[in-house]
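# Here you go, sequence then predicted model.
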Amino acid sequence: MTGVNPTRATDRMRALKVYWAVGCGAAIGSLLRFLSGELIVSALGLSALVTTAVVNVVGSFVIMVFATLTGPDGRLLVGATSRQFVMAGLCGGFTTFSAMSLDAFILLLEGDIALALAYLAAVVGLSLAAAWFGFGLAVRINR
């Protein structure tokens, strides 16, 4: 006997695989968020506020579609590692609640309270609407 518990070693390897999946997904999501900003601000000439709003709304839609399609009643059969790669990693890296908070705080510091409140209400409201739409779409696909 080597003293190594094979079950424990297997559990550690599974956990490590999930950690890597989440980390890689987060790296890809962050890169996609950065490129979205480049496209929206540089190429389209829109405000950085639009970038944050768009990625949060799109991320809300994507995570809800994926969660519904891969849930217990979903059509897509994916393992826990793949699910964590997309939901915690990719969507977590792509969306930017902290950036949204910073944007709103800067607007408040600049004295633009109305715009800060409208921005927060719009992004949160649109993100929830996108999640609802994503859920509805995925439920229809699951039928």
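Yes, it's here. These figures come from a predicted structure and were not determined experimentally.

# drop to CA atoms for contacts and neighbour counts, all remaining ones
OK.

# Helix or strand next in line after the longest helix anywhere in the chain, which one?
Using DSSP state H, we find that the single longest helix of the chain is helix 6-37. Proceeding N to C from helix 6-37, the next assigned helix or strand is helix 48-70, under DSSP states H and E.

# quick one on the thing from earlier: enumerate the positions of the longest helix of the chain that are buried.
Judged by neighbour count (16 or more other C-alpha atoms under 10 Å), helix 6-37 contains these buried residues: 18-30, 32-33, 36-37.

# Okay, angle between that helix and helix 48-70 too, please.
Orientation check (axes from the mean of the first three to the mean of the last three C-alpha atoms, to 10 degrees): helix 6-37 against helix 48-70 gives 140 degrees.

# alright, now check it against this:
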Amino acid sequence: MLDPIFINFGQHAVHSLNTAIQAWQQNQCPEAEELVFSHFVICNDTQETLRFGQVDTDENVLLVSLHSHQYSWRSHKSPQLLHICIEGWGNWRWSEPFSVDNAGIFIRTIQYKGRTASLIIKVQQFSGVQKQIIICGRQIFCSYLPESI
């Protein structure tokens, strides 16, 4: 006689299994949309090349304008906070650290040689365990005209 086995699955295990199944199904379909494997997708919606990384580590990930990066924490021993700097300013001046735990919008400023850059950071829930972090400039222009400009 065999004893019953009870297995508990958390959100992260379900996410991993679901993503693995999707990847397997897309294996024969190269034109399929890119899968998001990580828990964070960081998007650079500015006109500048940015660097970001986990606070209290030597991490610095280059993120060019209008691109994204699937991100995982470098270390679980360091605070789970990010900071950003603008690559084109030469001397890396990091922003104040920020958390990506809760959805919301906030501003971080970077100052260097009399120049100030304000970055709008939007944290959005992407799925049950995934978040999208969008980094935008302070000014965004859009056209509501029916014709393309």
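Noted; the coordinates are in hand. Remember, predicted model here, so these are calculated numbers, not experimental data.

# TM-score for these two?
The TM-score (TM-score structural alignment, normalised by the length of the first structure) is 0.24; 60 aligned residues with a C-alpha RMSD of 5.1 Å.

# now for the longest strand anywhere in the second structure, which elements pack on it?
The residue-count maximum for a strand in the second structure (DSSP state E) belongs to strand 115-125. Packed against strand 115-125 of the second structure, as judged by 3 or more C-alpha pairs under 8 Å, 6 or more residues apart in numbering; DSSP states H and E, are the following elements: strand 104-112, strand 131-137.

# need those strands in CSV with mean neighbour count and distance to Ser68 of the second structure, can you?
What follows is those, written out as CSV (neighbours: other C-alpha atoms under 10 Å; distance: least, C-alpha to C-alpha, whole Å):
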stretch, mean neighbour count, distance to Ser68 of the second structure
strand 104-112, 14, 18
strand 131-137, 20, 9
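
# Minimum distance to Leu17 of the second structure: which of the ones you listed has it?
When these are ranked by distance to Leu17 of the second structure, counting by C-alpha to C-alpha, first place goes to strand 131-137 at 17.9 Å.

# Now Ser16 of the second structure: which helix or strand?
helix 11-26.

# what's that helix packed up against?
Where contact means 3+ C-alpha pairs under 8 Å, 6+ apart, helix 11-26 of the second structure is not packed against any helix or strand.

# residues of it that come out buried?
Buried positions in helix 11-26 of the second structure, judged by neighbour count with 16+ other C-alpha under 10 Å: 15, 19, 23.

# ditto for stretch 125-141 of the first structure
Of the residues in stretch 125-141 of the first structure, those with enough neighbours to count as buried (16+ other C-alpha under 10 Å) are 126-128, 130-135, 137-139.

# contacting residues around that stretch?
Contacts of stretch 125-141 of the first structure from elsewhere in the structure, counted by C-alpha atoms under 8 Å, 6 or more residues apart in numbering, are 56-66, 68-69, 74-75.

# Same question for stretch 112-121 of the second structure.
The list of residues contacting stretch 112-121 of the second structure from outside it, by C-alpha under 8 Å, 6+ apart, reads 89, 93, 105-111, 133-138.

# The helices and strands packed on strand 115-125 of the second structure into JSON lines, with extra columns for distance to Gly53 of the second structure?
Below are these laid out as JSON lines (distance: least, C-alpha to C-alpha, whole Å):
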{"stretch": "strand 104-112", "distance to Gly53 of the second structure": "15"}
{"stretch": "strand 131-137", "distance to Gly53 of the second structure": "13"}
